[in-house]
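Participant: take this sequence and fold it.
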Amino acid sequence: MKARVHVMLKDRVLDPQGEAVRHALGHMGFDGVAGVRQGKVIELDLTATDAASAEAEVKEMCEKLLANTVIEKYTIEIA
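Facilitator: Sure thing, here's the model as predicted:
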């Protein structure tokens, strides 16, 4: 079973990397970009066979290590 975790800064948290990308895109002629938020994607290969237990385990991983829940939000996809 595979899990994909998308981690992004919360909306109220300043994203200097995203702002740098937006600024660079503007200099490259892409003037239609009003904002950029940058995040990360983590893919996990799991041995679990039950989707519900796999999601619960990945949620625990996110809460303990994969995301800083003070400033980041995350979503989980199980496939």
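Participant: going forward, measure contacts between C-alpha atoms and count neighbours the same way
Facilitator: Noted.
Participant: so which residues of this structure form strands?
Facilitator: Secondary structure of the chain (DSSP state E): strands at 2-9, 39-45, 72-78.
Participant: which one of these lies nearest to residue 18?
Facilitator: Evaluated over the strands of the chain, closeness to residue 18 peaks at strand 39-45, with 8.6 Å, by C-alpha to C-alpha.
Participant: touching that closest one from outside, list them.
Facilitator: Contacts to strand 39-45, defined as C-alpha atoms under 8 Å, 6 or more residues apart in numbering, come from residues 1-9.
Participant: alongside the first, I'd like the structure of this one:
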Amino acid sequence: MFKATIFVTLKDSVLDPQGVAVKGSLHSLGFVQVQDVRIGKRLEVLLDSESREQAEEQVQAMCEKLLANPVIENFAYEVEEVA
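Facilitator: Prediction:
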């Protein structure tokens, strides 16, 4: 069994209105040292794969086909074996 932790974020060239709103709120709370905020998502997926390589191939395909929009988002993932 493998657990994949997937991180999806907007590309740097894409405006992040949610991040801008959070940055403004942090500034209004006195955290004026905050220079930028980017919002993303973290997903955990359990896979019953025979090998780490197979699990990584499956996660890559999931990200490309469904979990991330390649036009505006980047993704990264970590795969670890779990008991």
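Participant: circling back: in JSON lines: the strands of structure 1, plus mean neighbour count and distance to residue 30 of structure 1.
Facilitator: Shown next, in JSON lines, are those (neighbours: other C-alpha atoms under 10 Å; distance: least, C-alpha to C-alpha, whole Å):
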{"stretch": "strand 2-9", "mean neighbour count": "18", "distance to residue 30 of structure 1": "23"}
{"stretch": "strand 39-45", "mean neighbour count": "12", "distance to residue 30 of structure 1": "21"}
{"stretch": "strand 72-78", "mean neighbour count": "16", "distance to residue 30 of structure 1": "28"}
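Participant: sorry, back to before: export the contacts of strand 39-45 of structure 1 as JSON lines, with columns for distance to residue 45 of structure 1.
Facilitator: Putting the contacts of strand 39-45 of structure 1 into JSON lines (distance: C-alpha to C-alpha, whole Å) gives the following:
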{"residue": "1", "distance to residue 45 of structure 1": "6"}
{"residue": "2", "distance to residue 45 of structure 1": "5"}
{"residue": "3", "distance to residue 45 of structure 1": "7"}
{"residue": "4", "distance to residue 45 of structure 1": "9"}
{"residue": "5", "distance to residue 45 of structure 1": "12"}
{"residue": "6", "distance to residue 45 of structure 1": "15"}
{"residue": "7", "distance to residue 45 of structure 1": "17"}
{"residue": "8", "distance to residue 45 of structure 1": "21"}
{"residue": "9", "distance to residue 45 of structure 1": "24"}
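Participant: ok so, going back, using CSV, lay out the strands of structure 1 together with distance to residue 52 of structure 1.
Facilitator: Listed next are those as CSV, based on distance: least, C-alpha to C-alpha, whole Å:
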stretch, distance to residue 52 of structure 1
strand 2-9, 12
strand 39-45, 15
strand 72-78, 9
